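In: What follows is a predicted protein model with its sequence.
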Amino acid sequence: MLLQSGPPIEPRLLGPAQIRDLAQRLGVRPTKTLGQNFVHDANTVRRIVADAGIGPDDVVLEVGPGLGSLTLALLTEARRVVTVEIDPVLADQLPRTIAEYAPDHAERVDVVTADAMTVTVADLPAAPTALVANLPYNVAVPVLLHLLAELPTLRTALVMVQMEVAERLAAGPGGRTYGIPSVKARYFGTVSRAGSVGRSVFWPVPKVESGLVRIERHPRVDRPSAERTTVFAVIDAAFGQRRKTLRAALAGWAGGPVEAERRLRAAGIDPTARGETLDIDDYLRLAAVEGSGPGPDHP
């Protein structure tokens, strides 16, 4: 008589004791250089996975899995989890942790030892549909923008970042915290806050609170990369001299203040406005205006 195997056993999650034990066994001391703060609270990782809205068809990209707290929780919902870890010691340990705490799900995890700042779609074993990650505080914005640019298959992103960064990413035009990260993130999709995370759920305990940011991607990502380069150049120029009017701030980009004003008026933008009053659609229109002067390559 053949015995039928039961359903897969759900992964066990890591708590404070397991996190510290793993770190001690590996001789791991979290470093500020790599922005390492490990989540040790099961309810927090469950909440992140629930808020991410991922399902059984999703391939999730996780950046900086660390000791595997969030990875284990992601396995309860996703079809596959692809992790990118820069620390070779942590990358080597992760498959062993998954085998111990989620043996029935071990084949659904891929570990890529690489720097998320340089990783491309060719480096990944599967095309991810969702990004869910506790991003290192010191490189959160450049990593997020790089991945959104490099991985057009990403439909959604839910990232945990420093609270100040979360506020900047989700800020709207005219606000005090609205700046380059806010506009560039909006190039890829709709950005919103998804709650806060207290310091006590991390080891070591950081000095700042954390926040969750959600990005729902829109069709704009299918446009050529040359457009993104031009749009981002306009955004950088507009905020590079934040106190100046756009006519003055964009003079270097356009090839002079007169040409900057012509382009602004052609895009339906007041030349006396400032960069923080414009939304991404304004920057898209401005970047699309054909120039009569030297343009963005002007020194």
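Out: Cool, got the structure.
In: When you work out contacts or count neighbours from here on, use the C-alpha atoms and nothing else.
Out: OK.
In: can you count the residues close to P103?
Out: P103: 17 surrounding residues under other Cα atoms under 10 Å.
In: and the comparison structure, right after this:
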Amino acid sequence: MTEPAHLLGAADIRALAEDLGVRPTKTLGQNFVIDGNTIRRIVAAAKLDPGETVLEVGPGLGSLTLGLLDAAARVVAIEIDPLLAGKLPETVARWRPDAVGRFELVLADALKVTSLSTPPSAVVANLPYNVAVPVVLHLLEHFPSLRHGLVMVQDEVADRLAAQPGSKIYGVPSVKAAWYGTMRKAGVIGTNVFWPAPRIHSGLVAFERREPPRTDASRAEVFAVIDAAFAQRRKTLRAALSGWAGGGPAAEAALVAAGVAPSARGETLAIADFVRIAEHRPAARPAGSGAPDSGGAETLG
């Protein structure tokens, strides 16, 4: 029976960090996975096709990278830390010498990357907690080639991304993610598989892309309605959308035309409802006006 390929454990990760003089920083959200079985679990849950090009964001010291190289045809890794990025090719060459030609490193902030030399069909990543939602939405916006993926995020964020209308945690991330496809919670990861160990559990979120809703409203226009609807959660939509519409009566008219009760609240609406509201924006307002498109940067309130 063939032994499974070596994956980086606690001793390997600490040795790599010591060699670089690296101490994980909260600023960059660095929590390195130190358990090979967890890597195998993540890769299995991602359901990768052997011919796929996988995008990894924040590879760090390469724990997940090696597992992805075992499962996919090519891995493109985006790393913001120059020190860590400089070590990654060496780590791949040491532990997966046959995969060197299948690994590409991009030194950049993932939130600023809008194109890659090889379009990825999947994303699998252990995302820094503080930028997880903006990164997910940014990638879905700028990489239409992404058909599916699996991201590990703060457990609370995972719940919010996968939340359905009517849930207390349903909000801006939930609705904007639904514009691009379906999100589902795919598991929970404990704290002891990381170095340093975070204070809270992590969650796995799997997604499948589908075509955005058919509409004559732009994504920015729909997202503007979403931002306005959740800006103050306790308000009715008539009140919450007053600024967007140019007044309460105009907001009520748009809601009625869209088939949405003015007394409803944003957390009860699905993405299709927000699309219809955007389509019935008051004619007196220029297209795209209203609340700015945050792209998901509005957090978890």
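Out: Yep, it's here. What you see is a predicted model; the values in this text were computed from it and never measured.
In: List the TM-score for the superposed pair.
Out: TM-score of the superposed chains, computed with TM-score structural alignment, normalised by the length of structure 1, equals 0.93; 288 aligned residues with a Cα RMSD of 1.7 Å.
In: Report the secondary structure state of M117 of structure 1.
Out: coil (DSSP: H, G, I helix; E, B strand; the rest coil).
In: which non-adjacent residue is nearest it?
Out: Spatial nearest neighbour of M117 of structure 1, excluding adjacent residues (Cα to Cα, 6 or more residues apart in numbering): V143 at 5.3 Å.
In: can you pull the buried residues of stretch 211-220 of structure 1?
Out: 211-217 (16 or more other Cα atoms under 10 Å).
In: Now do that stretch: which range of structure 2 does it align onto?
Out: The alignment of stretch 211-220 of structure 1 onto structure 2 (TM-score structural alignment) spans residues 203-212.
In: For the matching stretch, what is the distance to the chain centroid?
Out: From the chain centre to the centre of stretch 203-212 of structure 2 is a distance of 9 Å (Cα atoms, centre = their mean, to the nearest Å).
In: What residues of stretch 14-34 of structure 2 count as buried?
Out: Neighbour-count burial for stretch 14-34 of structure 2 [16+ other Cα under 10 Å]: 14, 16-17, 29-34.
In: Narrow the residues you listed to those in helices?
Out: The helices, defined by DSSP state H, take in 14, 16-17 from those.
In: any idea how far P134 of structure 2 is from the equivalent of A149 of structure 1 over in structure 2?
Out: Alignment note (TM-score structural alignment): A149 of structure 1 maps to E141 of structure 2. The gap separating E141 of structure 2 from P134 of structure 2 is 10 Å, by Cα to Cα, to the nearest Å.
In: Looking at the two, which one has more neighbours?
Out: Between E141 of structure 2 and P134, counting by other Cα under 10 Å, P134 is the more crowded of the two (18 against 15).
In: looking at this, the more buried one is in a strand?
Out: No: going by three-state DSSP, the assignment for P134 of structure 2 is helix, not a strand.
In: Please report how far it lies from E156 of structure 2.
Out: 15 Å.
In: Please apply the same query to V43 of structure 2.
Out: 21 Å.
In: Between those two, tell me which one has more neighbours.
Out: Regarding V43 of structure 2 and E156, a neighbour count based on other Cα under 10 Å identifies V43 as having more, with 22 against 15.
In: ok, the aligned residue in structure 1 for the more buried one - contacts?
Out: In structure 1, V43 of structure 2 lines up with V49, judged by TM-score structural alignment. Residues near V49 of structure 1 by Cα atoms under 8 Å, 6 or more residues apart in numbering: 73-74, 77, 132.
In: Can you lay out those residues as JSON lines showing secondary structure, distance to A102 of structure 1 and neighbour count?
Out: Shown next, in JSON lines, are the contacts of V49 of structure 1 (DSSP: H, G, I helix; E, B strand; the rest coil; distance: Cα to Cα, whole Å; neighbours: other Cα atoms under 10 Å):
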{"residue": "A73", "secondary structure": "helix", "distance to A102 of structure 1": "10", "neighbour count": "25"}
{"residue": "L74", "secondary structure": "helix", "distance to A102 of structure 1": "11", "neighbour count": "27"}
{"residue": "E77", "secondary structure": "coil", "distance to A102 of structure 1": "13", "neighbour count": "18"}
{"residue": "V132", "secondary structure": "strand", "distance to A102 of structure 1": "19", "neighbour count": "25"}
